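Asks: my questions are about this predicted structure, shown below with the sequence.
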Amino acid sequence: MTATDRTMLSKVPLVTLAFWVIKILATTVGETGADYLNFNLGFGLTATSLFTAAMLAGFLWLQLREDRYVAWLYWICVVFLSIVGTLITDNLSDNFGVSLYVTTALFAVALAGTFIAWHRAERTLSIHDITTPARERYYWLAILFTFALGTAAGDLISEQMGLGYTLTGVIIGGLIVLITIGYYAKVLGPVLAFWAAYVMTRPLGASMGDFLTQAPRDGGLGLSTMTISAVFLVIIVVLVAYLTISKIDVERDMAASLEQQPLGSS
């Protein structure tokens, strides 16, 4: 890594409780938001996919231009990655008839390949050192595959295996608890624990979204996708506003740098 490569401050937030809450809510919004555009507004799967992919491309372009973590922009990218990751799996399953067993395996291999390439190029997978453009690109690609993998695995367990949304949520929640215990017991390293939990929160949030919005005959509560998406988006906005003001999710050195900047500087 040359001196000019390391020109960015950290581009990702510290992992706090608020981080995981927003992540799960964003995951649920990805599930319910995609369904709302696809079914309620009648966009259809293809048009919904193209629209959200274009929105994601625009926000990621803005994100990659920044030289530091910006809370609202970072989390908008996560929300749209959640939606696009969901739609990639849905397109493969619904439009092309690819089995959920195959898509789960496919995205697991794609995620593993991303990590291998990332580590070979950068010698680290730590999210605390996303300080170069190359590392950030690997980071966002990995996140996209975690959403696609989580969607495929969650649908495989809840629908294809017939376990239902509630039991799937309980199983995934239990796995997250085990990952957390493994981390604090120092059985799992921080990098492995983080990415394992990141993958697992996707089917957890998706199961929660499906449980809330699917018809009672399908094991859900039948609530409106628009209502659930709106409520969860409001909560996300409030939490992101809190993080923006408090800066509790900003690296200490970065916070000091921001405080030293003249008023009005970017």
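Replies: Received it, and whenever you're ready, just let me know what you need.
Asks: going by C-alpha atoms from here, please, whenever you check contacts or count neighbours.
Replies: OK.
Asks: how close does Asp35 sit to Ala47?
Replies: Using CA to CA, to the nearest Å, one gets 12 Å for the distance from Asp35 to Ala47.
Asks: neighbour-wise, which of the two wins?
Replies: Asp35 (25 against 13; other CA atoms under 10 Å).
Asks: and the helix or strand in which that one is found, how far from the chain's centre?
Replies: Taking DSSP states H and E as the definition, one finds Asp35 inside helix 17-35. How far helix 17-35 lies from its chain's middle: 7 Å, per CA atoms, centre = their mean, to the nearest Å.
Asks: the following helix or strand past that helix vs helix 17-35, what angle?
Replies: For helix 17-35, the following helix or strand on the C-terminal side (DSSP H and E) is helix 44-65. Calculated by axes from the mean of the first three to the mean of the last three CA atoms, to 10 degrees, helix 44-65 forms an angle of 150 degrees with helix 17-35.
Asks: for comparison:
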Amino acid sequence: MAYSIEKQTSNWVNKVPEVTIFFWLIKMMSTTVGETAADFLNVNLHFGLTHTSVVMAALLALALFFQIRTKHYVPSLYWISVVLISVFGTLLTDNLTDHFGVPLAVSTMMFAGLLLTTFGIWYTKEKTLSIHAIDSVKRELFYWIAILFTFALGTAAGDWVAEGLQLGYVNAAILFGALIAMTAVAHFRFKIDAVLCFWIAYILTRPLGASCGDLLSQPIANGGLGLGTTLTSSLFLITIVGLVGYLTMTEKKVTQ
């Protein structure tokens, strides 16, 4: 039977996990891994930016194929897709900067425009941007396109603020962390729309993660802590695997 992206089956359930502290922890670390892993493959393993981009595009396409084919939330599959799309989103910005000489300020505005366009089309078609309603293939495709642009936008914005505006990694991390805190206050204290606040926080965690990744991995002479991309990527990947393993076991207990 042909698999149509227009079909919404009755046994579909929401494909995105509940937004808990674990969600934000893994999301935050996946953004850091996206920043450091791209550098690791490009520089340390000498893949080069083009080959790294091709490899990650293939892996991401494979992961999303299986992610979209499943009809329920699978923690390991979902978070593998997030980590890979984080790396690929970073590479989109890096390619524009290094290969085409596009200024980070321009990349930031361009990806912001693409993300807003995606949200506009998504809302026009589906009348919701809620992640609690990712229950059809069409909605999930909109979701992953939006996620890709949030990572690319976050990378460009984070690098622009930290390097282009010369605020440094620490100040950039503090800035984006403060903006996330303000978003949380806006929602919990002033009851600003939950969907709007979620997407603002989701976008901001990317430059926060990028700034933290650079802070940990970059040499001390460049304003970092000098841990290197290998150690930084390994530490966060191990933590992500542990948390996803915990969520997988919890999910099995809930469904039994």
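Replies: Received, thanks. Values in this document were obtained by computation on a predicted structure and should not be read as measured data.
Asks: re earlier: whereabouts in the second structure does the helix holding Asp35 of the first structure align?
Replies: The alignment of helix 17-35 of the first structure onto the second structure (TM-score structural alignment) covers residues 21-39.
Asks: mean shift between the matching stretch and the first structure?
Replies: Compared with the first structure after fitting, stretch 21-39 of the second structure deviates on average by 0.4 Å (mean CA distance after the TM-score superposition for the first structure).
Asks: same deal with stretch 109-116 of the second structure?
Replies: Stretch 109-116 of the second structure sits 0.4 Å off on average (mean CA distance after the TM-score superposition for the first structure).
Asks: where does that stretch end up in the first structure?
Replies: Residue span in the first structure matched to stretch 109-116 of the second structure, by TM-score structural alignment: 105-112.
Asks: residues of the matching stretch that come out buried?
Replies: Leu106, Phe107, Ala108, Ala110, Leu111 (16 or more other CA atoms under 10 Å).
Asks: using JSON lines, lay out the residues you listed together with secondary structure.
Replies: Below are these laid out as JSON lines (DSSP: H, G, I helix; E, B strand; the rest coil):
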{"residue": "Leu106", "secondary structure": "helix"}
{"residue": "Phe107", "secondary structure": "helix"}
{"residue": "Ala108", "secondary structure": "helix"}
{"residue": "Ala110", "secondary structure": "helix"}
{"residue": "Leu111", "secondary structure": "helix"}
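Asks: sorry, back to before: buried residues, the match of helix 17-35 of the first structure. List them.
Replies: Here stretch 21-39 of the second structure shows 22-23, 26-39 as buried, counting by 16+ other CA under 10 Å.
Asks: from those, which is closest to Gln8 of the second structure?
Replies: Top of the list for closeness to Gln8 of the second structure, among the buried residues of stretch 21-39 of the second structure and by CA to CA, is Phe23 at 25.8 Å.
Asks: and the closest one, what is it in contact with?
Replies: With contact taken as CA atoms under 8 Å, 6 or more residues apart in numbering, Phe23 of the second structure is in contact with Pro17.
Asks: that older thread, who touches the match of stretch 109-116 of the second structure?
Replies: Taking CA under 8 Å, 6+ apart as the rule, stretch 105-112 of the first structure contacts Ala142, Phe145, Thr146, Ala148, Leu149.
Asks: since we're on the aligned residue in the second structure for the last one, how many residues are nearby?
Replies: Okay, so that is Leu149 of the first structure. Counting by TM-score structural alignment, Leu149 of the first structure lines up with Leu153 in the second structure. Number of residues near Leu153 of the second structure (other CA under 10 Å) recorded here: 30.
Asks: flag every buried residue along the helix or strand where Thr151 of the first structure lies.
Replies: Here Thr151 of the first structure sits within helix 133-155, counting by DSSP H and E. Residues of helix 133-155 of the first structure classed as buried: 133, 135-136, 138-155 (neighbour count, 16+ other CA under 10 Å).
Asks: what angle do whichever helix in the second structure runs longest and helix 21-39 make?
Replies: Longest helix of the second structure, by residue count under DSSP state H: helix 228-255. Helix 228-255 of the second structure runs at 150 degrees relative to helix 21-39, counting by the same axes, to 10 degrees.
Asks: list the helices and strands helix 228-255 of the second structure packs on?
Replies: helix 21-39, helix 75-98, helix 194-217 (3 or more CA pairs under 8 Å, 6 or more residues apart in numbering; DSSP states H and E).
Asks: dump those helices into TSV; add distance to Ala173 of the second structure as well.
Replies: Listed next are these as TSV, based on distance: least, CA to CA, whole Å:
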stretch	distance to Ala173 of the second structure
helix 21-39	12
helix 75-98	17
helix 194-217	5
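Asks: compare the ones you listed and give me the one nearest Thr9 of the second structure.
Replies: Here helix 75-98 is closest among these (CA to CA), at 19.6 Å.
Asks: what span of the first structure lines up against that closest one?
Replies: Helix 75-98 of the second structure maps onto residues 71-94 of the first structure, going by TM-score structural alignment.
Asks: show me how far stretch 158-166 of the first structure is from its chain's centre.
Replies: So, by CA atoms, centre = their mean, the centroid of stretch 158-166 of the first structure is 22 Å from its chain's centroid.
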